[in-house]
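Below: sequence and its predicted model.
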Amino acid sequence: MSQSLRIVFAGTPDFAARHLAALLSSEHDVIAVYTQPDRPAGRGKKLTASPVKNIALEHDIPVYQPENFKSDEAKQQLADLNADIMIVVAYGLLLPEGVLNTPRLGCINVHGSILPRWRGAAPIQRSIWAGDAETGVTIMQMDVGLDTGDMLETATTPIESDDTSASMYEKLAELGPKALIHCLGNIAEGNIEPVKQDDELANYAKKLSKEEAKIDWNSEAAFIERCIRAFTPWPVSYFSAADNNIKVWKARVEPAQGDQQPGTILQADKTGIYIAAAKDTLVLEQIQVPGKKAMSVQDVLNARRDWFEVGSQLS
């Protein structure tokens, strides 16, 4: 059994909460939790605690919620905890160099990609968007750069042809805690060999935007289909038909049907809505019209067939 570490955990969303739960079931001692301040959420805009805060309170762990770490008070508060290590998972606040060096063993981060590929804000989504065959998690020693620290452990998982960002999030939320616990065991035993990242292999996972989710029919069908999966559950790919924005939740790629202008509706029936792309055909299977939930194409066509006339041009 490895030595128990005194851990400060910093994280905010459900992904982070899964890692905190794993730590609480390990031999290590979580002595404090940092999470973002309560934020307005829901229709009533009621102040809501983060998933990480909720778990910490259930286990009577002290919770700290600074707006940032600029003040001497916030820095001293962390120093007074006398932690061996700080674990950062989707915290959402920048940590200055002084904070990174405060715990005895510094700060480590769980990042949702195989670094140095996909540094930045949206690694899960960009791995699908780019057509990567696999992704994973990297446990790294944090430094002042953006996801540039030495790698302590990696774990990989395939990206299947039907994976969405939602399903990959679930996969990594299982993979990450296991890799973290294993890595902490090696750290506690002094059995860790940090590996420097090759900056020449690095790329940046730019944050998603609603504007990017608009389908460009001048792209290849395979790329559009990957975007649909990458942008599920947010911001959700969409196009315009009959002056309405139609969200696309599921589609498939089929060979081209002749030489039609991209964006042309080629066929619309219970098997799907077939749309010409720059290469091949995109077949819509599940879509969402304004004011309704996501439905099969057949159900939408039963009520809105006039929006999807064969030969019409989508924008």
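Received it, and whenever you're ready, just let me know what you need.

C-alpha from now on. contacts and neighbour counts both.
OK.

all helices of the stretch 201-315 of the chain, in order?
221-230, 297-304 (DSSP state H, counting those that start in this stretch).

most tightly surrounded among those helices?
Ranked by mean neighbour count under mean count of other C-alpha atoms under 10 Å, the helices of the stretch 201-315 of the chain are led by helix 221-230, which reaches a mean of 24.

Quick one: list the elements packing against that helix.
Where contact means 3 or more C-alpha pairs under 8 Å, 6 or more residues apart in numbering; DSSP states H and E, helix 221-230 is packed against helix 123-129, strand 244-254, strand 281-288.

mind redoing it with 6 Å?
The contact analysis (3 or more C-alpha pairs under 6 Å, 6 or more residues apart in numbering; DSSP states H and E) places helix 221-230 against helix 123-129.

after the helix it packs on comes which helix or strand?
Next helix or strand after helix 123-129 toward the C-terminus (DSSP states H and E): strand 134-141.

Show me the contact partners of that next one.
The contact list for strand 134-141 (C-alpha atoms under 6 Å, 6 or more residues apart in numbering) reads 108-114, 149-159, 176.

Distance to residue 212 added to the helices of the stretch 201-315 of the chain, as TSV?
Shown next, in TSV, are the helices of the stretch 201-315 of the chain (distance: least, C-alpha to C-alpha, whole Å):
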stretch	distance to residue 212
helix 221-230	9
helix 297-304	23
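
structure B:
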Amino acid sequence: MRLVFAGTPEFARVALAALIAAGHEVALALTQPDRPAGRGLRLTPSPVKAEALAAGIPVLQPRSLRLDGRYPDEAAAAHEALRAARADAMIVAAYGLILPQSVLDIPRLGCLNIHASLLPRWRGAAPIQRAIEAGDERTGITIMQMDAGLDTGPMLLAEAVDIGPEQSAGALHDVLAALGGRLIVAALERAAGPGLAPRPQPAEGVTYAAKLDKSEAPLDCGQPAAVLARRVRAFDPVPGATLRLPWLAEPVKVWKARALPAAAGDAAPGTVLHAGPDGIDVATADGVLRLLELQKAGGKRQPVDVFVRAAGPAAAR
């Protein structure tokens, strides 16, 4: 098929690469404007832009697609380019801009979205992280026919995967990105052959995956250890969970942790009960959180035995 692709991060780049490898003609790619990144804050293209340019695909980076929004000239130019592309379908994956109805109506088959959850659970911006944080045992990919709502359109294809008991958001992201690329290729094969059978989303079970915020990073030991361990996994790699240890002036990043069934006794939440090569045990409202991989400000990730050895006698106080 002749396609337009709209996406920005690595999750979307994997899907774009899969579509190219499957032999589809991608006439145009839309992605977010270049953003400052790295220590030098140099303007850096998105993964989708880099993939598209390497494949010789024209790229547009409008700041809005709404003709009545803040950037009407950019939106109008994008509308014109979309019409000129004469695409059979527009594939959307983690694009980051709202698509107004005027855009949804342009492609012959409309716009198909690759969403990283089993809809209607976890509509919204951070479905991978929120699924882990909530303790879900399964998630997946849904290919959805887009409408003007927030991830509310009819479902075309879906496939589930298990969430591992110690799987981080980064690791789950990679699994779902690959699955998303495979499913969108399968959806287009069906669309070109026997056709797709849209199914409305159930009215029950709707949840919203709010965008991640840096303010969520600090771990509150007034919560149960099991909840905190899930948050550590959900926030790896972004924004990274943080915790204050009594011998350090600044919070540390906690990259791996495990909830222990052991009781913390009368220790107040946040008390360090033990610091050794096997872990740093911290009392919580319910159970003990064992820290297994940490990172000091300005440092590198370290397994806990290296971290404790570097802290020396301070960790034993």
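Here it is on my side, so go on. In this text the structure is predicted, and so the values were computed from the model without any measurement.

Drop the TM-score for these two in here.
Comparison of the two superposed chains (TM-score structural alignment, normalised by the length of the first structure) gives a TM-score of 0.93, and 306 aligned residues with a C-alpha RMSD of 1.5 Å.

Out of the contacts of strand 134-141 of the first structure, list just those in strands.
With DSSP state E as the criterion, strands contain 108, 109, 110, 111, 151, 152, 153, 154, 155, 156, 157, 158 from among these.

Buried among those? Make that a ChimeraX selection.
In ChimeraX, a selection of the buried entries from these looks like this (16 or more other C-alpha atoms under 10 Å):
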select :108,109,110,111,151,152,153,154,155,156,157
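
Now flag whichever of the ones in strands among the contacts of strand 134-141 of the first structure is closest to residue 228 of the first structure.
Closest approach between these and residue 228 of the first structure, by C-alpha to C-alpha: residue 158, at 18.4 Å.

Now do the contacts for the equivalent of the closest one over in the second structure.
Structural alignment places residue 158 of the first structure opposite residue 162 in the second structure (criterion: TM-score structural alignment). Residue 162 of the second structure is in contact with 137, 138, counting by C-alpha under 6 Å, 6+ apart.

neighbours around residue 40 of the second structure, how many?
7 (other C-alpha atoms under 10 Å).

name the helices or strands packed onto the longest helix along the first structure?
When the first structure is parsed with DSSP state H, its longest helix is helix 165-188. Based on contacts counted as 3+ C-alpha pairs under 6 Å, 6+ apart, there is no element that helix 165-188 of the first structure packs against.

Give me the mean distance between it and the second structure.
Overlaying the second structure shows helix 165-188 of the first structure at a mean distance of 0.7 Å from the equivalent residues (mean C-alpha distance after the TM-score superposition for the first structure).

What does residue 111 of the first structure correspond to in the second structure?
So, by TM-score structural alignment, residue 111 of the first structure is matched to residue 115.

How many neighbouring residues does the closest residue to that match other than its chain neighbours have?
Closest residue in space to residue 115 of the second structure, ignoring its immediate chain neighbours: residue 142 at 5.2 Å, by C-alpha to C-alpha, 6 or more residues apart in numbering. Other residues near residue 142 of the second structure number 25, with proximity taken as other C-alpha under 10 Å.

For residue 142 of the second structure, give its distance to residue 159 of the second structure.
Distance of residue 142 of the second structure to residue 159 of the second structure, computed by C-alpha to C-alpha, to the nearest Å: 7 Å.

for residue 171 of the second structure, same thing?
17 Å.

Name the residues of stretch 278-296 of the second structure that are buried.
Going by 16+ other C-alpha under 10 Å, stretch 278-296 of the second structure has these buried residues: 279-296.

My error: substitute stretch 45-65 of the first structure in the last question.
Within stretch 45-65 of the first structure, judged by 16+ other C-alpha under 10 Å, the buried ones are 49, 50, 51, 52, 53, 55, 56, 63, 64.

How about stretch 133-153 of the first structure?
Neighbour-count burial for stretch 133-153 of the first structure flags 135-143, 147-153 (criterion: 16+ other C-alpha under 10 Å).
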